[in-house]
Structures are given as C-alpha cells and as structure tokens.
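Engineer: Dropping a prediction and its sequence here:
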Amino acid sequence: MTAPDWAESALALLLHRAGRTARQVGSRFPLYAEPGDGRWTTTGRGSWTGGFWAGLLWLRARHRAGIAPSDVLAAAACTARLAPWATADTATRGLILWYGTALAFDDKGADALRARAARTVLEAWEPRHGLVPWGTALGGERLRARADGVPGLVPLLASAGPEGERAADAHLRRHLDLCLPGDGRRPQPSWRYDETSATWTAEPAPAPGWTRGEAWLLLAVADGLLGVGVNRPVTVPDHRPGTATLAEAAEQLLRTGEFLTGPLIPPAAAHHRDGPLDTSAAAIAAVALRKLALVPDAPWTTACTARSDAILHRLVHAHLTPSDGTRPGGMLLDGCYDSTEHTAVWHELVWGDFFLALGLAALRGDVDLTRV
C-alpha cells in the first residue's frame, strides 16, 4: 500500500524539525518545547524520555539513509549517551533502552547496550512479586507498579533469552492484573506494595482516566501479542495461564479506554474533557492500534487499522505546525507533560514526536512494527 501524500510530507517535516532540534540541544536531551517559539527544555541525562530522542534520530537516519551518513553517527552517539541508564533502578529502562536502541541499524554499540540493559533489567526481576519494580531512580518508593513501567520493558526483558521471556510475560500479566479492574471501569495506573499488610494499594496519582497510561498499557499488550523482542508471535486467543488472556486484556482496554469510540485526540485526564488534550497519548495509541492490527487472526484488525489512520491524519492536520515561517514547522503541539502539576500542558513533547514519526514511518512501510 502506498502511503498518502500527507503522511510523506508530515514525516519529512517532523524529521527536519528533529535535525534543527539536534543542532539546538547539542549533547543534551530535549524534553518539551514551548508552543510559541519551539524552544526546548532539556535534560543532561535524558530522564525517562531520552530513548525517544535517540529513536527519533534513528528514524531520521533511516529516512535519509545513504544521503547523510552523519545522521547515523549522530543517532549512534545519542544512543551511547544512554548507557548509564542500563544500571539505573527504574522500570522506565524499557522506555529508555528499548526505544533508544531497537531502531538502530549497523551499530554494534546499540546492540551491545540493548543486550546489557536486558541482562541488568532481568537481574532486577523479583519473582516474589512477579515484576520488575518501578524503582527509586526517578524518586519515590521502589516497590511500585505503574502503567508506564510496562511498555518497552516487555520486549527488552524478552530479548534476554528464555528466562527473560518468562519474566517479560509475568511482568506484563502482573501489571494487567493490577491495572485492569475487570468491571468496566478505567484502568488504575499506579500501585504501591505495603510490606506490613503484604498487599498492593492503589496510589492516588496518576488517577484512573490518565489517557497516556492507558495508551502505554495498550502498547505493551500489543507487544506481548506480537512477541516483540523475541520475534515469535502468538495467536489469538492466547491460551497461556493467567487471569485473562492477552487478547481479552486487549479487548478490555480497547473498550474501557475508548480507543475505538472516544475522541481521536483524548484529554490528558479522561474525566476532564474540558482540560488540556494530550496528543502524545494519541500518537502512542496510533502505534499500539497499528500493532494490534498485525496480530494474527484478531477480530479487531479492520477497526484498529482505520482508527490508527484516523488518529495520524488528525494529528498531522490539526496539531502539527506547518512550515509557514510563523514558528518552527514539524512541532506536534497540544501534548500534556503533567496536567496535575500544570507542567507543559500545550507543548511539543519529544515522545509525542517520536510516536507520530514511528506511526507515519510504519504507514509508509519503512518500519516493521513487529520488531520495534
């Protein structure tokens, strides 16, 4: 299938913006940019978003492969700067070190970093709780479980061999057991383990209705169904033991998260429809839906494909800045970093740019989503 012209031009615009960003931030990592002038707030080590910047640079290198070898060198150098995160105590190592390396090509350093990260994450695996804890590297108590501690970590763990595959499966299922109520309510995205009572307790923040958290969970389930990280897809229905099959979890998330019926661009908090939108949640969902459409024999293929295409079209035509000289082109605006703290609530977010670019690249046929 030939990608529509709007997808081609939008991807080129996004990746041109990435080139300008690279020149602006140097060896630092972009986090979010002001909607007026495109000025980036940056971090020195990348925080939990650093892998998306490296991944965006790899997408840029793939798009322009053979034209500008310097793009490959820039992507490889950025990935190398993620190395300290391999031993950091955080489940967001999945976000950082899977997406920061999975799109790399002909780069032994990225392959070695991914392999090292897979081993160290597996070492952090706690069989007693059936998961890799959220960790302390980003603050707070270590023994927590959060929706954003699942995507990326599932394929990263799975790439560590048979033991890693078992840990990845259990990590995903433990989070689904906690996060999916099973009674039609929206997912509960954050939990803390109480050693005194030996029970998991829901945390007040992020609260149910956090649409980015729901998109993260959908992405992780899609990766589990496709066997991303081991390149061995499973069929639907999934008959492995658990309180719910992955197929049933996908159907529940599609329903309770309103991925097929709700607004194309959701509010950051589902219960505050008049609050800020989150285009980054929509971009993540577009990729997750396109992945679900690749699951063999799935009943949702047509609906997920159509919805993913519609989300990408809306993001490009309503939220991506044009190259008209009034402000930098290629900015995916209306992303919400943190609505509770009122931090960057209408901004360009680096992971929003990444997932929009990834979705458009998949639409073009440049990227195989069963491997990323």
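Structural biologist: Looks like it came in fine. Numbering: from 1, shown residues only.
Engineer: all contacts plus neighbour counts: C-alpha atoms, from now on.
Structural biologist: Noted.
Engineer: and stretch 116-136, how far apart are its ends?
Structural biologist: Length of stretch 116-136, first residue to last, CA to CA, to the nearest Å: 20 Å.
Engineer: now do stretch 274-285
Structural biologist: 20 Å.
Engineer: Spell out, range by range, the strands that occur in the stretch 201-350 of the chain.
Structural biologist: Secondary structure of the stretch 201-350 of the chain (DSSP state E, counting those that start in this stretch): strands located at 348-349.
Engineer: The closest residue to residue 350 other than its chain neighbours: neighbouring residues, count only.
Structural biologist: Closest residue to residue 350 apart from its sequence neighbours, by CA to CA, 6 or more residues apart in numbering: residue 31 at 5.6 Å. Using other CA atoms under 10 Å, residue 31 has 22 neighbouring residues.
Engineer: correct me, but residue 31 touches residue 353?
Structural biologist: No: the pair residue 31 / residue 353 is not scored as a contact, 10.7 Å apart, by CA atoms under 8 Å.
Engineer: Quick one: classify the residue nearest to residue 350 as helix, strand or coil.
Structural biologist: With DSSP: H, G, I helix; E, B strand; the rest coil as the basis, residue 31 sits in strand.
Engineer: Quick one: classify residue 191 as helix, strand or coil.
Structural biologist: In the three-state summary, residue 191 is assigned as strand, counting by three-state DSSP.
Engineer: Comparison target, given below:
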Amino acid sequence: MSKSRWAEAIGHMQTRVDQTLSTVKTGFPHWADSSTGKWTTTADGDWTGGAWPGMLWLLARRTGKAKYLDAARLWSSRLRPRAHLQTAFKGFGFYYGAALGDILCKDNDAALLALDAASSLKAQFDYRLGLVPLGGDAEESEDVGNSFSSIDSLQAVPLLYWAGAKTGDSSYDGIAARHTKRVLDIHMRSDGSIVQSSELNPATGKVVRHFTHKGYSDSSVWGRAQAWGLVYTAIALAHDPHEKRWMEQLIAGADWWLSHVPASMVAFWDFDDPAIPNAETDTAATAITCSALLKLARLAPTAALRAKYREAGESTARALIDNYLTTAGPNDTRLPGMLVGACFNKRRDARAQDSANKAETIFGSYYLFESLNILDGLVEAEKV
C-alpha cells in the first residue's frame, strides 16, 4: 500500500483528535460509542490515560503545530496524580503520556513527570516474586493485591527502560529485564499462546494458579493478553537485543497470532469463544499487535523474517483502516477517524466504565495511530 494511503488514514484520525480536543475538556477519553462518537471519560486517566497525550505527542512531532504540543503538555501534566499509585499499569500511562513527550518532542516537563513515575514504579519491584506485582491500585475486576501478576503488567517495561536510558541508572534496566523474563516465563505457554493472569505465593513466588481477569475462560487466549505480550516483548528486545530467549518467545507468540487470527486479520475478543464467528471482534487487540509486528519487522534476526513480519503488520493495518476506521464518506455518517469494533471488557464482572463492546477505545486508537505513523515514515518502530 502506498504511503498516501497511510497518510489518508492519519488524516482521518487527526480529524478525530481535533474533534476530541474541541469537546473533551475535563476527564480523559476512555472509550466512545461507535455510532455517536461520544466519549466516556475518566477523571484521572485510569490505566488508559496516557494514550490520549500519546496521540497528541505524535501529532506535535508530525505537524510541528503548537496547538498539539500545548495540548500534549496539558494532558500529560494531568496524569500527575497517578504517579505514585501502586499499580504496574501506570507504566502505560506515563510511558505514552509523558516519556513519549521526551522521545518525540524533547519536552523537559514531560520527562521529569515520567521519571517521577518510573522511580515509584521501580520501587514496586518485589524481589521475592521476581517481578512488579499488579499492586493494590491496579484496575482489575477484583482486589488483586500484591501477590498477583498478569501479562498486562509488562506495561511497566517501556517506562523502566526509558528511565534507564534517560538517567544512565542501570538499576532501571535491571528491574525491567528481570520483570520481563519472569512475566513471560509465567504467562507464555509452550505453543506461543499467552494466559492473562496468575496468582503467586507471596512468600516463595511459586505460581499458585493461572486464570483470566478478562478472557472467556482460564484456559482460553484472550486477544489482548496475546497482544500485550507481543508489543512489550518487542519493546524490551529493542532495549536488550542480546536476549535471545525473548526473541524466541516473541517470534513464537507472533506466529501463534498469525496462525490463529481469522483471514480478516482482525482478532475476536477471545480466540476460544465458542460463539466464533459470531463473537465480538477486538480491533484494539489487533492494533496493539500491529504495532508489535512492525517492531518485530525491525528486530527479527534475518531478512526473511523481517520481511514476513513487515508484510503481516501492513496487512493488519490495511484490515483495520479498510474495515473499521470511519471515514465520513457518502455511506458513513459517523465522525471520521474512529477505530470502531473494539471489545473493552466483555465479562459480566467488569467495571461499568469498562463494559463496552463494538466501541472505540483510546488505547486501540493510539496503537493504530502509532502504527500508521511508522508506516508513513515519521518514526522508526523500535524507537517508540
């Protein structure tokens, strides 16, 4: 696909960003109704909050316009109350919402905020468990406490590695590497599929049980679990390319996805839902995986593998923009630039603000927007 097609899709998503900037003044965009485009917001950003300033940082870098840079700085600063919460998931918010401001725009205030959160996150590492536990403030469907982990907790990794590079303090890198290794070894099955959650013995670190917070069943493959594992392993590898075991796991996980995703290239919310093919899609999980595939296309050890994953990433992006990105054309009266078809959380015990199906999610939109900007040549995949 030509770069003009990627640029066209970026333009549609920029229109959606502009519309959101004009309508959302307080509360972070979280998910939106796919027919009206109205955002459900969270007061402090919840775990998804960094995706919104992340899109603004990308637009500031892309356009050079002060309105996007000013908005990115504003929304990044509004994440501050979450900097010291006890949750592994703040790695997502402060990497994309603040550290990305340093990476893309050399913004000093954003860097300082990200370092504050990273220092707190590093202190959450539990040496008995060998990882950063979910934490008592983690946004899950139960009181998870400090003896639970999940593949989602790899969200801690990018912020820790960025902080190590920014400060020269190798302790950040050490914690990031130990966390990555432990979480992958606990949650990746031998066939390359990934289980979402685990309970650990708080005294020994031994795995008590595997289960899921958000998938169809404890033995199923929740689409977003597979996606999180792929994208954060790719980011870890970009920082520690000598970790051959991670490369093996990343390739196994990517190949599992590619061999199980439907011909449409867009995943169902859970790969094992018996309602398939009538189950809900999850374009958010698919967009996350698109980002992971494009990163793997830069990191894989051979030219043949790099070409394979580049084509897979491009095919995934095409599927999303051709079938799930609104364009406000003659046959579509919706707002342009919405990535619809995401399944936020289907389980009945989900928090009310997360119980959205066939929706637009801010984090799904972020990962598609990132991927499109990679494909269009703005940034290199392994740099973000």
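Structural biologist: Received it, and whenever you're ready, just let me know what you need. The structure presented is a predicted model; accordingly, all values stated were derived computationally and were not measured.
Engineer: The residue nearest to residue 350 of the first structure corresponds to which position in the second structure?
Structural biologist: For residue 31 of the first structure, the aligned residue in the second structure is residue 30 (criterion: TM-score structural alignment).
Engineer: residues in contact with that match?
Structural biologist: Residues counted as contacts of residue 30 of the second structure (CA atoms under 8 Å, 6 or more residues apart in numbering) are 39, 40, 41, 42, 45, 48, 49, 361, 362, 363.
Engineer: rerun that using 7 Å as the cut-off
Structural biologist: When contacts are counted by CA atoms under 7 Å, 6 or more residues apart in numbering, residue 30 of the second structure touches 39, 40, 41, 42, 48, 361, 362.
Engineer: Highest neighbour count among these?
Structural biologist: Within those, residue 361 tops the neighbour count with 30 neighbours, counted by other CA under 10 Å.
Engineer: Who are the contact partners of that one?
Structural biologist: When contacts are counted by CA under 7 Å, 6+ apart, residue 361 of the second structure touches 30, 31, 32, 284, 342.
Engineer: Include distance to residue 270 of the second structure when you put those residues into CSV, please.
Structural biologist: Output for the contacts of residue 361 of the second structure, formatted as CSV (distance: CA to CA, whole Å):
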residue, distance to residue 270 of the second structure
30, 21
31, 19
32, 21
284, 12
342, 12
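Engineer: closest to residue 6 of the second structure among those?
Structural biologist: The closest of the contacts of residue 361 of the second structure to residue 6 of the second structure turns out to be residue 284 (CA to CA; 18.1 Å).
Engineer: Sort out for me which of the contacts of residue 30 of the second structure are in strands.
Structural biologist: Cross-referencing the contacts of residue 30 of the second structure with the strands (criterion: DSSP state E) gives 39, 40, 41, 42, 361 as the overlap.
Engineer: Tell me, how many residues neighbour residue 319 of the second structure?
Structural biologist: Tallying neighbours of residue 319 of the second structure according to other CA under 10 Å, which is how burial is gauged here, yields 18.
Engineer: again but with residue 15 of the second structure, I slipped
Structural biologist: The burial metric for residue 15 of the second structure, expressed as a neighbour count using other CA under 10 Å, is 17.
Engineer: Enumerate every residue touching it.
Structural biologist: With contacts taken as CA under 7 Å, 6+ apart, residue 15 of the second structure has the following neighbours: 336, 337.
Engineer: So it, which state does it fall into?
Structural biologist: Going by three-state DSSP, the secondary structure assigned to residue 15 of the second structure is helix.
Engineer: Kindly report the same for the one 3 residues further on.
Structural biologist: Under three-state DSSP, residue 18 of the second structure falls in the helix class.
Engineer: what does it align to in the first structure?
Structural biologist: Under the alignment defined by TM-score structural alignment, residue 18 of the second structure is paired with residue 19 of the first structure.
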